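Participant: model this:
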Amino acid sequence: MKLLETAMQKVSATPTFARIAPSVVPRLDKAVHRLSGGKFMLSQWMLPSLFLTTTGRRSGEPRTTPLACLPQGDGFLVVGSNFGRTSHPSWTGNLLADSDAVVEHRGRTVPVRARMLADDERADAWAALLRMWPPYAQYQARVEREIRVFRLEPR
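Facilitator: Below is the predicted model of the structure:
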């Protein structure tokens, strides 16, 4: 399993993966989740994962996104890496507009409040996230923007 994880990390850090993954990985995660009756996500075999439902800042409609996460106590850290693409993922803008969201993790649904991290708190969270998934460093190196990091805490 370690060999597979190392291989996936190398592939995930490439610009080609950043171009292809955003249109493929979320769809696969959603399909596996639906077919398994909400029990599994494709990405959970590589990383802890969750589904985050935000309110669309323009539409006002619920928007559900599969994300890697780092569980911490009863909350989670999530990263707006967008696979190392130049723009922030839309779910991060949704959270900045309305911090209330819902997380589905391991069959549990939890209302959460999101807080974007800054300064030392972000630096500490970023270090923990890099230990979990080293390709985040390559994602950050490819973009000029600072990748957004959020803490999701139960409401």
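Participant: rest of the way, CA atoms for contacts and neighbours
Facilitator: OK.
Participant: which ones are touching the residue positioned nearest the centre of the chain?
Facilitator: Centroid-nearest residue in the chain: residue 67, 3.1 Å away (criterion: C-alpha atoms, centre = their mean). Residue 67 sits next to 49-52, 78 when contact means C-alpha atoms under 8 Å, 6 or more residues apart in numbering.
Participant: Mind listing what's buried along the longest helix anywhere in the chain?
Facilitator: In the chain, taking DSSP state H as the definition, the longest helix is helix 15-35. Buried positions in helix 15-35, judged by neighbour count with 16 or more other C-alpha atoms under 10 Å: 15, 18, 26, 29-33.
Participant: Here is the second sequence; please produce its structure so I can put it next to the first one:
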Amino acid sequence: MLYGKEHVDRYRATDGKEGHDWNGTTVLLLTTTGRASGREHTTPLIYQRHGDDYVIVASKGGAPESPDWYHNLTANPEVQVQVEGDRFTARARTATPEEKPEVWRLMAATWPQYDDYQAKTDRDIPVVILERAGG
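Facilitator: I've put the predicted structure just below:
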């Protein structure tokens, strides 16, 4: 099973032919700029489409803190996204309280463990909307 750097490398090398379809769901590559280092970091993440946007979840498996990539995009919301062979710049934002119930249901339908992750942490797990730049 692909995971971490190997997942990113195979996804990039094959335009997502290897790595996009993963464990019964779909994965994109998110590249953020490190808020301290200024270096690019790429993470494979489960996603779904919501209209023209892409939706991802900052679950970190239900850990008490959000993942580094989420802290990076809150500091610098301009991100790079790859969905299969489509590479584009996007603006990342956290779903509003009004938007969250709908996009959470969308994501939990594709990856039911998200509900388990939320149940095991006191943190309100953020859902992130990726809006294609110029879109």
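Participant: before we move on, the earlier item: and the residue nearest to the centre of structure 1, that one's in a strand?
Facilitator: Yes - under DSSP: H, G, I helix; E, B strand; the rest coil, residue 67 of structure 1 sits within a strand.
Participant: any idea what it aligns with in structure 2?
Facilitator: Under the alignment (TM-score structural alignment), residue 67 of structure 1 pairs with residue 45 of structure 2.
Participant: could you pull out the helices for structure 2?
Facilitator: With helices called from DSSP H, structure 2 shows them at 4-13, 68-75, 100-110, 113-119.
Participant: Can you convert those into TSV and add a column each for distance to residue 62 of structure 2?
Facilitator: Listed next are these as TSV, based on distance: least, C-alpha to C-alpha, whole Å:
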stretch	distance to residue 62 of structure 2
helix 4-13	18
helix 68-75	14
helix 100-110	13
helix 113-119	4
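Participant: from those, which stretch is densest packed?
Facilitator: Each of the helices of structure 2 was scored by mean neighbour count; the highest is helix 68-75, a mean of 18, by mean count of other C-alpha atoms under 10 Å.
Participant: So residue 147 of structure 1 is in contact with residue 81, correct?
Facilitator: Yes - counting by C-alpha atoms under 8 Å, residue 81 is a contact partner of residue 147 of structure 1 at 5.6 Å.
Participant: May I see the PyMOL selection of the buried members of the contacts of residue 67 of structure 1?
Facilitator: The PyMOL selection below is limited to those of the contacts of residue 67 of structure 1 classed as buried (16+ other C-alpha under 10 Å):
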select buried, resi 49+50+51+52+78
